[in-house]
Structure formats: C-alpha cells, structure tokens
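*Asks:* I'd like to go over a predicted model; first the sequence, then the structure.
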Amino acid sequence: MGPQQARRIAALLIAALLAVLAACSGSSSEAAPDDTAGSPTTAPAAPAVVTLSLADGAADVPPTTPLEVTVTGGELGDVTVADATGAELAGSLEPRAGDPSTAVWTPEGELDYGTSYTVTATAANAAADERTATSTFTTVTPETLSTPGIGPLDGTTVGVGMPIRVFFDEPVADQAAVESHLLVTSSTPTDGVWNWVRDDEVHFRPSTYWPADTQVTLEADLYGVDFGEGVWGEKDRTISFSVGEQHVSVADAAAHTLSVYDSGQLVQTFPMSAGSTENPTHNGPHVVLEKFADITMDSSTFGLAVDAPGGYRTDVEYATRISNNGEFVHAAPWSVADQGSRNVSHGCLNLSTENAKWFYDFARPGDVVEVVNSIGGTLTAADGDIYDWAIPWEQWTAGSALS
C-alpha cells in the first residue's frame, strides 16, 4: 500500500471517530435530560376551615349563649370578642367536652343585653397558612327585667320545716326555663323538688323535713334566662342558709296538749286549748313564721269586724305565728282553766303565760308544729305562705315544671 492510499484510510478513520463523538455528546440545541422524571410530587396543604356558632348578623341573642368556634384542617389560634367600640372583652377559651375540634369562649363577666359584639377567630393549616372568620351579633333587648325575692335570707339559720321560696314580680310564663336554672345543693343530700305553688312563686322542699344541721345553698342563675313574654332575668343570685336542730311539736286538739320534741326527744308537754267548734284550728304541719313578744290581735285582719259576734281586739304576749290565717301559739291567761280540757280559742293554740314564753324562746322560724285531731280542715293555699308539708309528696312533685 502506497503513501497516498494510507492517507485516505487515515482520513476515513478520523471522520468516523468524529461522528461517533458527536453522537455521544449531542447537539448544544437539544434539552438536557430531566433528572426528576419519575420522582413523587407533594400536594399543597388544604386550608383550615373556621366556623362560628353564631351567624353574622344574628339578632336577639341571649347574652349567655355559648360562643363556639369549630376548626377543621388546622389549629385554632386567636379568638377575640369586641363590643361596638372595638374594645376587646376579657375571656377564656376551653375545648368543648367530647369535641376537640370545637372551643367555647367564655367572658369573664357577662355580655350585656341590647349590645352588639363581634367575634373574630383565626386558624392555621399544616403549612401555617391562616384563615379568619368574623361574625357580628346583637344580644336581646328585654321588655322587662326581673329579680325575684328569695327566702330564707342569706346567712340565716332556720328550722327543719322551712322551704326555699322564690317570689317573682309577676306570673312566670316559661316556668321550666326558670326552674332549670335554680340549683339547690346541701351538705346532706336530699330528694328535694320544686313546686310552683302559684304562677309567681316556686318552693323547694324534700319529701320529709330537712335533715338537722345541714348547710343549704341555692344558686339562682337567672341572668340571661328568658322568663317568657318579654321578661328576662336581671341577675344571678346565690344564698346559703343553715338548718338547725330538729324542733317538731305536736298539738293534739283532742288531747288538748302541745308536746315539744327537740331532736326527736320529748322535752315538754303543755296543757293547751285549740280552736273552738266555731273556729277550729287547721290540721297539718304548720311552720313557724315569726315571733312577737307583744302583739295586738284583731279579728278584722281576717275579715271579722271587731264589734261583730265573735270579733275581738286584744293584746297578747309571746305570740309565735304558725300560719297566715291568724293561727299563733301564744299566752292566753284568760283560758288557763280550759287549757288541757277544752278548745275555746279563735283558732290559736292557747298556753299559759309561762309556757308560752318557754315556747317563744325555744322556737325559731322554720320549726314545725303538727296539728292533729282537730275538727277543722287541713291547711291549704288559703291559709297563707307555707302549707307545703300538707301537700302529699306525689302531688308535690307533680307541681314541678320539669316533671
């Protein structure tokens, strides 16, 4: 092979080699291969959803309505409640029992009636993206506010027969709503039940007299409660009282005796004269209401003129009131000869001055005097404030608006 032929073969080999190199490196205009092809992708986090229990624009909202915030797909952040001026209210946030996705905001005080408030709540999802929900609502404006009276008074000590009594300014239209906000607790548990003795008055008592030496508390949480017909509760009240020793006396109109028991032990038996045939004393458990060292008794107070047949006006000592129909245990020196043998009073329980003073000193409001064997009827609503223990238990419990 000659030199010229050798040069041609070398040129062909070089050209082939350049072609191979070009095929391996590719053109500068071609796209580089994608190194991520076939690797997994991450979807963006779903946004948190914030829901408020009160719709924006809600009106006539009871001020005690729970302010609830529910979050899905995230975690709850700040919750604020502000009035119409923008001033934020102090409050606390707690999870709702049994539902970790919902929190309840509770004010330190009370929301006012007839006031606009704005709730703002934020929540963040897993990517820390925040969402906000806002609702403005207005609380109800009552036509009338009501604060009931309560007996016994706070801090007092009463006898075992004293019921709890709640007195309203006018008849209560929604008795169940009111009753459900009257909570009674006692150091010795009882089976006590409320009874609406009138449309504007509700009493609480156990099936038997209160246990002696018991502490009792009534929480009347009536602020924000709808009594019905435009009347709303004005405020909450709490009263506590003590039940003292068990003082239960038995006035036997047939035996003409007053037997006094202290904590179940007989301590006195007095000769007594009860109401006459014309004016018999009522049967049933009476409750001591008040005491007077001196009082003028006047028949005109219960509709019998002083100058009418049987009418009277006289001063008596050591009078212990046991009903509001004119029945007292009191001193009657004019009937000592009849005490223990005949019933000659106008309905009261007559004792000698000495015995009446002893009973006056012994008795306290709430003590019980059970009248038995009288020819008169039994205590009823017509006889005044407290005839509670003369009502059979089944009838009593039926008088609850929640029964």
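*Replies:* Sure, I can see it.
*Asks:* okay, CA-based contacts and neighbour counts for the rest of this
*Replies:* Noted.
*Asks:* what about the nearest residue to Q175 once chain neighbours are set aside, which helix or strand?
*Replies:* Closest residue to Q175 apart from its sequence neighbours, by Cα to Cα, 6 or more residues apart in numbering: A401 at 5.9 Å. Taking DSSP states H and E as the definition, A401 sits outside all helices and strands.
*Asks:* List the contacts of A401.
*Replies:* Q175, A176, E179, N195, W196 (Cα atoms under 8 Å, 6 or more residues apart in numbering).
*Asks:* since we're on the third one, how many residues are nearby?
*Replies:* To tie it back to what came earlier, the one meant is E179. 20 (other Cα atoms under 10 Å).
*Asks:* pretty sure Q175 is touching D226, no?
*Replies:* No. Counting by Cα atoms under 8 Å, Q175 stays clear of D226, with 9.8 Å between them.
*Asks:* Now the common contact residues for those two.
*Replies:* Counting by Cα under 8 Å, 6+ apart, Q175 and D226 have no common neighbour.
*Asks:* circling back to that earlier point, from the contacts of A401, which ones fall inside helices?
*Replies:* Among these, the members falling in helices (DSSP state H) are Q175, A176, E179.
*Asks:* tell me which of these is nearest to L18?
*Replies:* A176 (101.2 Å; Cα to Cα).
*Asks:* Enumerate every residue touching the closest one.
*Replies:* A401, L402.
*Asks:* Structure two is appended below for comparative analysis:
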Amino acid sequence: MQTGAGKYLVRDDTRSFTIGRSQVSTVDMRTHHMAVVRDGEQINNIPVTTGKPGFTTRSGTKVIMEKVGAMTMDSETVGIPKGSPEYYKLDTRWNMRITWTGEFLHAAPWSQWAQGRRNVSHGCTNMGLDDARWMFESSMVGDVVRFTGSDRPFEPTEGIGVWQYSWPQWQQQSALR
C-alpha cells in the first residue's frame, strides 16, 4: 500500500497499551485545601498554604513534572537575592515540581501553623510532613493539579501548558488548519 510519494507500507502492525489510573488534585487557594481525586473518588483532603501577596500562586491546570525526595530551595534561583527580607535557603522534602518558574508541592513544617488557614508561601503549595509524604508517594509524574482562587494566571510557557488551551485554541495552533 502506497502512503505517499515514494513511501509504501510494508506491514500492518498492531500495538496495545493500558491507560493508568486518573489522579486529579484541586488546590483551592481561598479555602486553603487540596482535594485529591483518584478515578473519580476523593481520597484525601489536605490543608495547604499557597503564595502570599506579592508571591501569588498562579491559577490554572498544572502537571507534576518531576519528583525529588529532598532538595535545597534557594530564593536566588527565582530572583530573590541574599539580603532581601524575602530571601530563603531551605532544605525541603517530598518535592513535586509543577512549573519551570519555581512552583512546587512540598513539605513545609515551618508553615504548618498557616496550612488550612492562610497563604504565607513564596508561591509553592506547602503541606505538613505527613501529608506531603503521602502526596509524594501517591502521585506520579504527569498527574494533574488544578489551582483555583487567584487572579494570577498560569501561562502555558511556565510548565506543561497544553491544559491551558480550550480545544478550539489548541486547534488554532495546528499547522494543519
């Protein structure tokens, strides 16, 4: 069978694959909680704190891009220099990256007093140690995390941004239109 100029199909091949479980978490920045839903059923509700004024966490649909058990977060990497009152350099646990611009889900025992009550972070989604460990162990790279409640939009270039487009917007980007 010819498939194009000078191109022929030499064999018919079939493959199969299995689609894994669905896990979608929703962070409500106004109620300071994250609902974790797996295969349509809520399996956890975690108190969180997100970005304080001046460091507002972005609303939108993000994707867990990598998981790192332990790391040092240094605010210089996101433009907050040493000497600034907002400077930090902290060892963190149970880190899940959701943007290229420095937003993570992670454990933050120093903010546990605010989790479920108010937003005090520099843009990350902070959880208690046990909740962060549970989330880390229960999540996979590729899981969706939706954020609601802020007026700062997540831009498609800040992470895996395909979820930011409606179907018509996505189709408009096609070279086939």
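*Replies:* All right, it came through fine. Worth saying up front: this structure is predicted, and the values here are computed from it rather than measured.
*Asks:* Pull the number of nearby residues for the residue nearest to D383 of the first structure when sequence neighbours are not counted.
*Replies:* Of all residues not flanking D383 of the first structure in the chain, N325 sits nearest, at 4.9 Å (Cα to Cα, 6+ apart). For N325 of the first structure, the neighbour count with other Cα under 10 Å is 18.
*Asks:* Need the counterpart of N325 of the first structure in the second structure.
*Replies:* Matched to the second structure by TM-score structural alignment, N325 of the first structure sits across from T101.
*Asks:* Roughly how far does its match sit from H32 of the second structure?
*Replies:* 22 Å (Cα to Cα, to the nearest Å).
*Asks:* swap in S139 of the second structure?
*Replies:* Counting by Cα to Cα, the gap from S139 of the second structure to H32 of the second structure is 20 Å.
*Asks:* got it, and S84 of the second structure?
*Replies:* Distance from S84 of the second structure to H32 of the second structure, by Cα to Cα: 27 Å.
*Asks:* Name the residue in these two with the higher neighbour count.
*Replies:* In this view S84 of the second structure and H32 are compared by other Cα under 10 Å, and H32 has more residues nearby, 20 against 10.
*Asks:* what's near enough to touch the more buried one?
*Replies:* Contacts of H32 of the second structure by Cα under 8 Å, 6+ apart are P47, V48, T49, T50, Q115, G116, R117, R118, N119.
*Asks:* Check the secondary structure at the aligned partner of the fifth one in the first structure for me.
*Replies:* It refers to Q115 of the second structure. Mapped onto the first structure by TM-score structural alignment, Q115 of the second structure lines up with Q339. Here Q339 of the first structure is coil, with the state taken from DSSP: H, G, I helix; E, B strand; the rest coil.
*Asks:* picking up where we left off before, tell me the SS of the match of N325 of the first structure?
*Replies:* From three-state DSSP, the assignment for T101 of the second structure is coil.
*Asks:* my read: it touches T157, true?
*Replies:* No. Using Cα under 8 Å, T101 of the second structure is not in contact with T157, being 9.4 Å away.
*Asks:* what about P95 of the first structure, how many neighbours?
*Replies:* For P95 of the first structure, using other Cα under 10 Å, the count is 15.
*Asks:* Tell me the counterpart of A398 of the first structure in the second structure.
*Replies:* Aligned by TM-score structural alignment, A398 of the first structure pairs with Q172 of the second structure.
*Asks:* could you measure its match against T61 of the second structure, distance?
*Replies:* According to Cα to Cα, Q172 of the second structure and T61 of the second structure sit 20 Å apart.
*Asks:* the more surrounded of the two?
*Replies:* The neighbour count for Q172 of the second structure versus T61, taken as other Cα under 10 Å, is higher for T61 (26 against 11).
*Asks:* Show me what that one lines up with in the first structure.
*Replies:* If you follow T61 of the second structure across to the first structure using TM-score structural alignment, you land on P285.
*Asks:* next one: S139 of the second structure
*Replies:* Per TM-score structural alignment, S139 of the second structure is aligned with A363.
*Asks:* Would you check that its match makes contact with L289?
*Replies:* No. The pair A363 of the first structure / L289 is not scored as a contact, 9.9 Å apart, by Cα under 8 Å.
*Asks:* Now do the shared contacts for the two.
*Replies:* Between them, A363 of the first structure and L289 share the contacting residues T320, judged by Cα under 8 Å, 6+ apart.
*Asks:* the helices in the second structure, which residues?
*Replies:* Assigned by DSSP H, the helices in the second structure fall at 129-138, 167-172.
*Asks:* right, so of those helices, which gets closest to K7 of the second structure?
*Replies:* The nearest among the helices of the second structure, by Cα to Cα, is helix 167-172 at 27.7 Å.
*Asks:* follow-up on the earlier one: and the gap between the match of N325 of the first structure and T56 of the second structure?
*Replies:* Counting by Cα to Cα - T101 of the second structure and T56 of the second structure are separated by 13 Å.
*Asks:* Could you do V78 of the second structure as well?
*Replies:* In terms of Cα to Cα, V78 of the second structure sits 14 Å off from T56 of the second structure.
*Asks:* G40 of the second structure too?
*Replies:* Between G40 of the second structure and T56 of the second structure the distance is 29 Å, computed by Cα to Cα.
*Asks:* got it, and S25 of the second structure?
*Replies:* Taking Cα to Cα, one finds S25 of the second structure at 19 Å from T56 of the second structure.
*Asks:* So for those two, which residue has more residues nearby?
*Replies:* S25 (24 against 20).
*Asks:* Looking for the alignment partner of the more buried one in the first structure.
*Replies:* When the first structure is aligned by TM-score structural alignment, S25 of the second structure is paired with S249.
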